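Peer 1: just a sequence and a predicted model for now, questions to come.
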Amino acid sequence: MFALRTLSLAGGAALTAFVLTVVPRAPAHAAPAAPATLSCPTSTTLEALVDCISNQMPQHDSNGYVAPSATEAADFAQVVTSMLEGNCALSLPASISANMAIRSFTDSSDNRSYCVLMEVKSSVTSGVVDKGWGTFITYNAGTRRISHHAPHPKFDTSTTGASEGDAYSQREAVRIFKKTDSRSFLMAGARRSANLIDSTCQSGNWEADCSHNTNNMFYAANVALNNFYTARSEDWTAIEWHAKAASTCSNDIFMSPGRNTKPAVGSKLALLKAAIETQKPAWVVETTGGTSSCSLTATTNTVGRMLNGVTSNVCNTAATTTSGKFIHIEQTTGLLATLDATATAWANAVVSAFP
């Protein structure tokens, strides 16, 4: 800017002149992006909805997973209980309402009404939810007290971190949930390698890996499920759907009750094994306690330990009994290449084993 100034000269003379004064400008900063609501509004089926949610969860090495506080986890569990009781038109607790939404969802393929609890707020990274807390879906008219779980969701197997994903297992799980008239579906909210930080629960596992931690909504939901059915003296089963590399174990399917023991004759796992062998006689299906050398026994799975009766310190305490409430299924990833056929075979097996 220009300013009029009087300058002193030698001998006491004065000169009045316009002088250019440079005023520094404050550095320009881009305005923060406004929070977005990622509610997957164009999804008309549960399959499409789960695909959409998987795409917008914190991804590999993003450091985008945020562990919930004790209050947030307790409030999430409270909502899970309300949904199991048949409630969907409820106000979310204040601790989670800013990040999550609950709504009724009518699937266009079966015209059934489901209740969906999902994370929707995106303000940190465009197109990605802020916390990575997860999704819970109930079907109030479900006739089977089964909850189908996807603890290690991964949508795109071609992306970085390919070795850590359970290749589309969440897509399989939601299909089986729909086809079997089951009561609920649960999916973790972040890829397990979202934060490459060591777990404080079980060293050697990542912070966002809900199979080896307790400070997450996935574990809180399982506690709520167990408390709900126990209070009603109702038997129930959580089935975890996983995928494995063909080189990991020499079988197609490996099933575990969360302990490295042979399933009892007539147990849920034994019945489900027989049922899937009937559906797919060419598959090599093995379980714990047999001749298989497969190491994927799920004995360190924190949810499995809790459901098998460990009441404290599930991070470090192995289960000594098997309750029948927990079934862990590993599948060679190639089987999921024919997703609909594989999911249909499993659905038929579940219907047969859980009449």
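Peer 2: It's in. Numbers count the residues shown, from 1 in each chain.
Peer 1: switch to C-alpha atoms for all contacts and neighbour counts from now on
Peer 2: Fine.
Peer 1: what number of residues lie near Val223?
Peer 2: 17 (other Cα atoms under 10 Å).
Peer 1: touching the helix or strand Val351 falls within from outside, list them.
Peer 2: In the assignment (DSSP states H and E), Val351 maps to helix 339-353. Taking contacts as Cα atoms under 8 Å, 6 or more residues apart in numbering, the residues outside helix 339-353 that touch it are 172-173, 175-177, 179-180, 268, 271-272, 275-276, 278-280, 335-336.
Peer 1: residues contacting Ala77?
Peer 2: The contact partners of Ala77, taken as Cα under 8 Å, 6+ apart, are Met217, Ala220, Ala221, Val223, Ala224.
Peer 1: helix/strand/coil for the last one?
Peer 2: What it means is Ala224. helix (DSSP: H, G, I helix; E, B strand; the rest coil).
Peer 1: report the buried residues of the helix or strand containing Thr71.
Peer 2: Secondary structure from DSSP H and E places Thr71 in helix 70-84. Residues 72-84 are the ones in helix 70-84 that count as buried (16 or more other Cα atoms under 10 Å).
Peer 1: any idea how far the residue lying closest to Ile176 once chain neighbours are set aside lies from Ser199?
Peer 2: With Cα to Cα, 6 or more residues apart in numbering as the criterion, Ile176 has its nearest non-adjacent residue at 5.1 Å, and that residue is Ala347. Distance of Ala347 to Ser199, computed by Cα to Cα, to the nearest Å: 34 Å.
Peer 1: also this one, for the comparison:
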Amino acid sequence: MYQAAQPTPEQRHAWRSAVTSLLSVDGNCSALTVPPALEEIYLFHAFPAGGSQKTYCVLIERSVDSKGWGSVIVPESKATVTYTLHLSAPHPHYDLGTVEQAAALFELVGAKSLLIAGRTRTALMEPSQCVIPKGSQPYYVTDPAHNNLEPFFDAALAIYEWQHAQSTGCPSSSCAFIQMHGKGRRTCPSDQVFMSSGLRNNSWYTSSTDYPIKRLKRNLQYALPPKWTISLPSDSKCGLTATTNVVGRYINGIPESKVCSSSPAPSQVTGEFIHIEQAPSSRSREVYELWARALRATFQPSTHFSDVPLALDPSMSMN
């Protein structure tokens, strides 16, 4: 059944092409057409955001009897993209609340794209042959963070390649690829939020370079409740460092053909990839706006939104 739901090589190519077309939309969502290999499975659809004047364009499966490849959403008008941020939720129905959180932040900050996986990581509990951990607990084939054959991986790469094909590329001052994850209360219990860029504890995190993840940590400390611990690998012994995350490996400079087996050296890591693990309280709707404030303060807005403040006012924090 899994193989029947997987895209063929032609469909994988078409899926990436459709994601690329979606990212280039500018007021013409209804005019987009999916490639022939996908026309019975996917469609482009424009829909208004509740309570706002914005309209979004989504690449979504036609049927509820879906293959589980996921969905990608962008603002239909480029003029409504405030920040060059690409948000994603790889583990729906498992990392509870992360899909809702990613969607809320996508809308609140005016991000460029939102990618949501279509399968829960435990949909098929067979070991992935891509990333094989040293311990006894395997990664499953339907875990898109650890299997390069999942459609989520193809969509993430299409988003990355599209961004880097733009004249501005992905400067660290204004651009990032952010994955939202959730951890259990007993996992790294001292950290409400634990972030990494796909590296374990390393001098990369403590160097003088102002990587996005460092700015985000500072701004989250201002924005979120004062008793919460916001950590990087240099602050915590938490092991959720995303070193085996296949999307993170690719963003960090590993060739697509080697993401299952190779990890980046610190010198390869640009900081574009931000992996966020969170306690349940950090994913609650009560702190969505606080997260949005921190993101706005961390990244420079698009040029047509130059009046957006670039630093978090401490008076707006919960401290």
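Peer 2: That came in fine, so what should we check first? Note that the structure is a prediction, hence the values are computed from the model and not measured.
Peer 1: just checking, Ala5 of structure 2 touches Lys67?
Peer 2: Yes. Between Ala5 of structure 2 and Lys67 there is a contact under Cα atoms under 8 Å: 5.0 Å.
Peer 1: returning to that earlier point: closest to Thr143 of structure 1 out of the contacts of Ala77 of structure 1?
Peer 2: Set against Thr143 of structure 1, the nearest of those by Cα to Cα is Ala224 (19.2 Å).
Peer 1: check contacts around the equivalent of that closest one over in structure 2.
Peer 2: Aligned by TM-score structural alignment, Ala224 of structure 1 pairs with Ala158 of structure 2. Taking Cα under 8 Å, 6+ apart, we find Ala158 of structure 2 in contact with Arg16, Ser17, Val19, Thr20.
Peer 1: what's the first one aligned with over in structure 1?
Peer 2: Alignment note (TM-score structural alignment): Arg16 of structure 2 maps to Ala77 of structure 1.
Peer 1: roughly how far apart are that match and Phe218 of structure 1?
Peer 2: 9 Å.
Peer 1: and the strands in the stretch 151-300 of structure 1?
Peer 2: Using DSSP state E, counting those that start in this stretch, the strands of the stretch 151-300 of structure 1 run over residues 182-187, 237-244, 253-256, 285-287.
Peer 1: what does Gln202 of structure 1 align to in structure 2?
Peer 2: Gln202 of structure 1 maps onto Val131 in structure 2, with residues paired by TM-score structural alignment.
Peer 1: neighbours around the nearest residue to that match once chain neighbours are set aside, how many?
Peer 2: Leaving aside its sequence neighbours, Val131 of structure 2 sits nearest to Cys260 (Cα to Cα, 6+ apart; 5.0 Å). For Cys260 of structure 2, the neighbour count with other Cα under 10 Å is 22.
Peer 1: Val247 is in contact with Cys260 of structure 2, correct?
Peer 2: No. Using Cα under 8 Å, Cys260 of structure 2 is not in contact with Val247, being 10.0 Å away.
Peer 1: state the span of structure 1 onto which the strand or helix carrying Ala46 of structure 2 is aligned.
Peer 2: Element membership for Ala46 of structure 2 (DSSP H and E) is strand 42-48. Mapped onto structure 1 using TM-score structural alignment, strand 42-48 of structure 2 spans residues 100-106.
Peer 1: quick one: the matching stretch to structure 2 mean distance?
Peer 2: Relative to the matching residues in structure 2, stretch 100-106 of structure 1 has an average distance of 1.1 Å after the fit, by mean Cα distance after the TM-score superposition for structure 1.
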